[in-house]
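Novice: Sequence and predicted structure are below.
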Amino acid sequence: MAGKKIFQIVGFQNSGKTTLMKKLIEACKDKGLAVGTIKHHGHGGPPERLVINKDSEQHRLAGAKITAVEGAGTLHIEAIKDQWELENIIEIYRRLPIDIILVEGYKKMNYPKVVLLRNVQDEFLLEELTNITAVISREPLRSDRLSVPFFETVETEDFVQWFIKKINED
């Protein structure tokens, strides 16, 4: 994670990504780190304008200095073009006064990531995704061949502590 640190939180809808993002933002803020967040709006169509209950607004309320959400070619830091790739957004963020970029979504990108699993049916993600540094699951895993740290949903605070230690090491 040379330069600005980039870390992804990925999983399917309702897996707890936004809740975890808020905890990580708050933990980073407590450590004096300025956080920028990028949210992938994967529900079809452009994202709604900022609304208090939307994920990117929750990121801001948790303490993120910069937030963005992208969907269907619309990027809120409001800038519109045919399509925004994550790399384009990160290039903008690299110029901003932040220490870490937390990305919610963009499962297929190759940044260090934690995968959130809702159930054992989601375990196929562990075979499909790259650069997995940790896994959080609501249920015990079927596989015992996991080569990264595993946290149960109830251990989220343990994961946050692990995460803060990891970003300080890199």
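Specialist: Now that the structure is in, tell me what you want to look at.

Novice: can we go C-alpha only for contacts and neighbour counts from here?
Specialist: Fine.

Novice: All the strands of the protein, in order from the start?
Specialist: Taking DSSP state E to define them, one finds strands in the chain at 5-11, 35-40, 66-71, 74-76, 79-80, 100-104, 113-117, 132-137, 150-152.

Novice: need these in TSV with mean neighbour count, can you?
Specialist: As requested, the strands of the chain are exported to TSV (neighbours: other CA atoms under 10 Å):
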stretch	mean neighbour count
strand 5-11	23
strand 35-40	25
strand 66-71	23
strand 74-76	21
strand 79-80	12
strand 100-104	24
strand 113-117	26
strand 132-137	22
strand 150-152	18
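
Novice: and of those, who's closest to residue 50?
Specialist: Proximity to residue 50 (CA to CA) singles out strand 74-76 among these, at 8.1 Å.

Novice: how about the closest residue to residue 100 other than its chain neighbours, what does it touch?
Specialist: Spatial nearest neighbour of residue 100, excluding adjacent residues (CA to CA, 6 or more residues apart in numbering): residue 5 at 4.7 Å. Contact partners of residue 5, counting by CA atoms under 8 Å, 6 or more residues apart in numbering, are 99, 100, 101, 167.

Novice: pretty sure residue 103 is in contact with residue 6, am I right?
Specialist: Yes - taking CA atoms under 8 Å as the contact criterion, residue 103 and residue 6 are neighbours in contact, 7.3 Å apart.

Novice: Got another one to weigh against that:
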Amino acid sequence: MAAAVYQITGYKNTGKTTLMCRLIDYLSSRNRKVATIKHDGHQFEAEPAGVDTARHRASGAVWSAITSGERTAIVKEKSSSLEELIAEAPHDAFVLVEGFKMESYPKLVIVRREEDERLLAELSGVTAVVTWPGYRLQDNCIPAGAVLIEINDIDRIGDHIEQVGKEAVLRN
């Protein structure tokens, strides 16, 4: 199991990927190794058509890898659960997960619009609610025990997820 796992959740176009990148920068600046896992609700193509590994899979390979002096990429022709992906992540890395809303790991929910607030009642494990500047949450919608943070307060968000991650590792 990785050192810590924390989810960044929210609906489409709420700023999940931008926040993930800012948190990767923040954690890396604190000498933390960071691994990321992203859920894509659509079928995606990781490689352009015609590259060698794509041609291998088009010919029937169910697993293909490519490596160079600096990087390795592995493509499998199967879906993977979040648990499987976490198990493959470096064991000393803080794993940031984008999406996978229904998984039970600690998570923050980004709220940009009123319709985003319904996630707060639907999801488990919410430890933080992150809002856009000027957005005011409806009364009593923050889950018990969760903190409210503005999306541009990266230090506070980063400190929060680091602390939650440490507590989760100590419990396991």
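Specialist: Sure thing, it's come through. Remember, predicted model here, so these are calculated numbers, not experimental data.

Novice: that older thread, possible to save the strands of the first structure as JSON lines with distance to residue 24 of the first structure?
Specialist: Compiled in JSON lines, the strands of the first structure are given as follows (distance: least, CA to CA, whole Å):
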{"stretch": "strand 5-11", "distance to residue 24 of the first structure": "10"}
{"stretch": "strand 35-40", "distance to residue 24 of the first structure": "9"}
{"stretch": "strand 66-71", "distance to residue 24 of the first structure": "14"}
{"stretch": "strand 74-76", "distance to residue 24 of the first structure": "21"}
{"stretch": "strand 79-80", "distance to residue 24 of the first structure": "27"}
{"stretch": "strand 100-104", "distance to residue 24 of the first structure": "9"}
{"stretch": "strand 113-117", "distance to residue 24 of the first structure": "12"}
{"stretch": "strand 132-137", "distance to residue 24 of the first structure": "14"}
{"stretch": "strand 150-152", "distance to residue 24 of the first structure": "15"}
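
Novice: ok, for residue 77 of the first structure, nearest residue in space, not its chain neighbours?
Specialist: The nearest residue in space to residue 77 of the first structure (CA to CA, 6+ apart) is residue 68, at 5.5 Å.

Novice: That neighbour and residue 164 of the first structure, how far apart?
Specialist: Taking CA to CA, to the nearest Å as the measure, residue 68 of the first structure falls 22 Å from residue 164 of the first structure.

Novice: just to revisit the earlier point, alignment lookup: the residue nearest to residue 100 of the first structure to the second structure.
Specialist: Under the alignment defined by TM-score structural alignment, residue 5 of the first structure corresponds to residue 4 in the second structure.

Novice: And its match, how close does it get to residue 154 of the second structure?
Specialist: 18 Å.

Novice: One more: residue 78 of the second structure?
Specialist: Going from residue 78 of the second structure to residue 154 of the second structure by CA to CA gives 35 Å.

Novice: who's more crowded, these two?
Specialist: residue 154 (16 against 8; other CA atoms under 10 Å).

Novice: So the more buried one sits against residue 22, correct?
Specialist: Yes - counting by CA under 8 Å, residue 22 is a contact partner of residue 154 of the second structure at 7.1 Å.

Novice: what about residue 105 of the second structure, neighbour count?
Specialist: Neighbours around residue 105 of the second structure, by other CA under 10 Å: 19.

Novice: now do residue 167 of the second structure
Specialist: 12.

Novice: list the contacts for it?
Specialist: Shown in contact with residue 167 of the second structure (CA under 8 Å, 6+ apart): no residues.

Novice: Wait, residue 35 of the second structure touches residue 92, no?
Specialist: No - using CA under 8 Å, residue 35 of the second structure is not in contact with residue 92, being 9.4 Å away.

Novice: most remote residue from the first structure's center?
Specialist: When distances to the mean C-alpha position of the first structure are computed (CA atoms, centre = their mean), the maximum falls on residue 144, with 25.1 Å.

Novice: can you tell me which residue in the second structure aligns to it?
Specialist: So, by TM-score structural alignment, residue 144 of the first structure is matched to residue 140.

Novice: Ok, residue 134 of the first structure next?
Specialist: Using TM-score structural alignment, the partner of residue 134 of the first structure in the second structure is residue 128.

Novice: what's in contact with stretch 117-137 of the second structure?
Specialist: Contact with stretch 117-137 of the second structure is made by 10, 101-114, 141-143, 145-152, 164, as judged by CA under 8 Å, 6+ apart.
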